[in-house]
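[1] Okay, structure incoming, though there's no sequence with it:
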């Protein structure tokens, strides 16, 4: 089996982790993120976090903002895998139940994720996600 086929299989686990995450469960994500540096996270709220421990801490914290019942799916525009590095880029679309919010919040994020092969497992080492701006509307 080629690395690309392995990566395609891995992306099913990554999708499962994203779905669990937006329902407040970070445990599946813990199995796919890098726990050794370097690692980075540039989240939809801005800013950047560096270092595997700090990134994981942020993921754990942010997962607690969601409530069960949320949904998430990836729309992959492009992905590729080499011998030790892989990526995907596209959109993450979610219907999120946020703590303290009565209504479900629709979210569409532009996402780029980079992975490295550690042993025989792909690990998330970089995530950059930001809100998709609606065409014709300027952000202030």
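    Received, thanks. Only a predicted model underlies this, so the values are computations on that prediction, with no experimental measurement involved.

[2] use CA for all of it now, contacts and neighbours both
    OK.

[3] tell me which residues in the longest strand seen in the chain are buried?
    The residue-count maximum for a strand in the chain (DSSP state E) belongs to strand 105-118. For strand 105-118, the neighbour count (16 or more other CA atoms under 10 Å) marks 108-117 as buried.

[4] Which SSE is immediately downstream of that strand?
    As assigned by DSSP states H and E, the chain's next helix or strand after strand 105-118 is strand 121-131.

[5] other SSEs contacting that next one?
    Packing partners of strand 121-131 (3 or more CA pairs under 8 Å, 6 or more residues apart in numbering; DSSP states H and E): strand 40-42, strand 105-118.

[6] To residue 9, which of those strands lies closest?
    Among the helices and strands packed on strand 121-131, strand 105-118 comes nearest to residue 9, with 13.6 Å by CA to CA.

[7] Against that first model, consider the following:
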């Protein structure tokens, strides 16, 4: 499995994800509070440098998807075909995250048949256990709400 490249602005996202929490950066200015993703040092709306991380429900819908042919990432070639979905968060519709639709937290990337993927399908975030079984891997994945 590929590991994410973590920068200073995005590090809290991955720390929360490793604990099984989906959080999004928000402006901490009381008059703003705008959610933003990807994380960045300054609010694009009010230009404040104050931020906080708000817990999301983890629910969303498939906004778009692709099944790359040939696989775009060499590390995933043995798993092809696999899907890549864009999820619009239910509690933050302007926030979209990229991930994979899987049949369960520990399932392989190609565990959902391509013909079952639909734009608009409701999904829920899951986090796979790491190899040691302690906590999540930190990589958000998605399952259908109604399989």
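    It's in. Just so it is clear, the structure is predicted and the values come from calculations on it, not from any experiment.

[8] Got a TM-score for the pair?
    After superposition, the two chains reach a TM-score of 0.25 (TM-score structural alignment, normalised by the length of the first structure), with 67 aligned residues with a CA RMSD of 5.3 Å.

[9] so where's the longest helix in the first structure?
    If you go by DSSP state H, the first structure has its longest helix at helix 3-21.

[10] re earlier: and the helices and strands packed on strand 121-131 of the first structure as CSV, adding distance to residue 58 of the first structure?
    CSV is the format used below for those (distance: least, CA to CA, whole Å):
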stretch, distance to residue 58 of the first structure
strand 40-42, 9
strand 105-118, 16
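
[11] nearest to residue 4 of the first structure, of the ones you listed?
    Closest among these, once you apply CA to CA, is strand 105-118, at 11.9 Å.

[12] What strand or helix carries residue 80 of the first structure?
    Here residue 80 of the first structure sits within strand 71-81, counting by DSSP H and E.

[13] Just checking, which helix or strand succeeds that strand along the chain?
    By DSSP H and E, the next helix or strand past strand 71-81 of the first structure is strand 85-96.

[14] doesn't residue 58 of the first structure fall inside a helix?
    Yes. Counting by DSSP: H, G, I helix; E, B strand; the rest coil, residue 58 of the first structure is part of a helix.

[15] on that earlier part again, farthest pair within the buried residues of strand 105-118 of the first structure?
    Farthest apart among these - using CA to CA - are 108 and 117, which lie 28.0 Å from each other.

[16] For the strand holding residue 80 of the first structure, which outside residues touch it?
    3-4, 7, 15, 18-19, 22-23, 86-96 (CA atoms under 8 Å, 6 or more residues apart in numbering).

[17] If I take it and helix 3-21, what angle do their directions form?
    160 degrees (axes from the mean of the first three to the mean of the last three CA atoms, to 10 degrees).

[18] can you pull the buried residues of strand 71-81 of the first structure?
    Burial within strand 71-81 of the first structure, assessed by neighbour count using 16+ other CA under 10 Å, is assigned to 71-72, 74, 79, 81.

[19] now those as a markdown table including distance to residue 62 of the first structure?
    Shown next, in a markdown table, are those (distance: CA to CA, whole Å):
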| residue | distance to residue 62 of the first structure |
| --- | --- |
| 71 | 16 |
| 72 | 15 |
| 74 | 19 |
| 79 | 26 |
| 81 | 28 |
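
[20] so which of the residues you listed comes closest to residue 42 of the first structure?
    residue 74 (17.7 Å).

[21] Check the gap between the closest one and residue 50 of the first structure for me.
    24 Å (CA to CA, to the nearest Å).

[22] again with residue 58 of the first structure
    Counting by CA to CA - residue 58 of the first structure and residue 50 of the first structure are separated by 10 Å.

[23] got it, and residue 130 of the first structure?
    Counting by CA to CA, the gap from residue 130 of the first structure to residue 50 of the first structure is 17 Å.

[24] same thing with residue 15 of the first structure?
    From residue 15 of the first structure to residue 50 of the first structure the distance is 23 Å (CA to CA).
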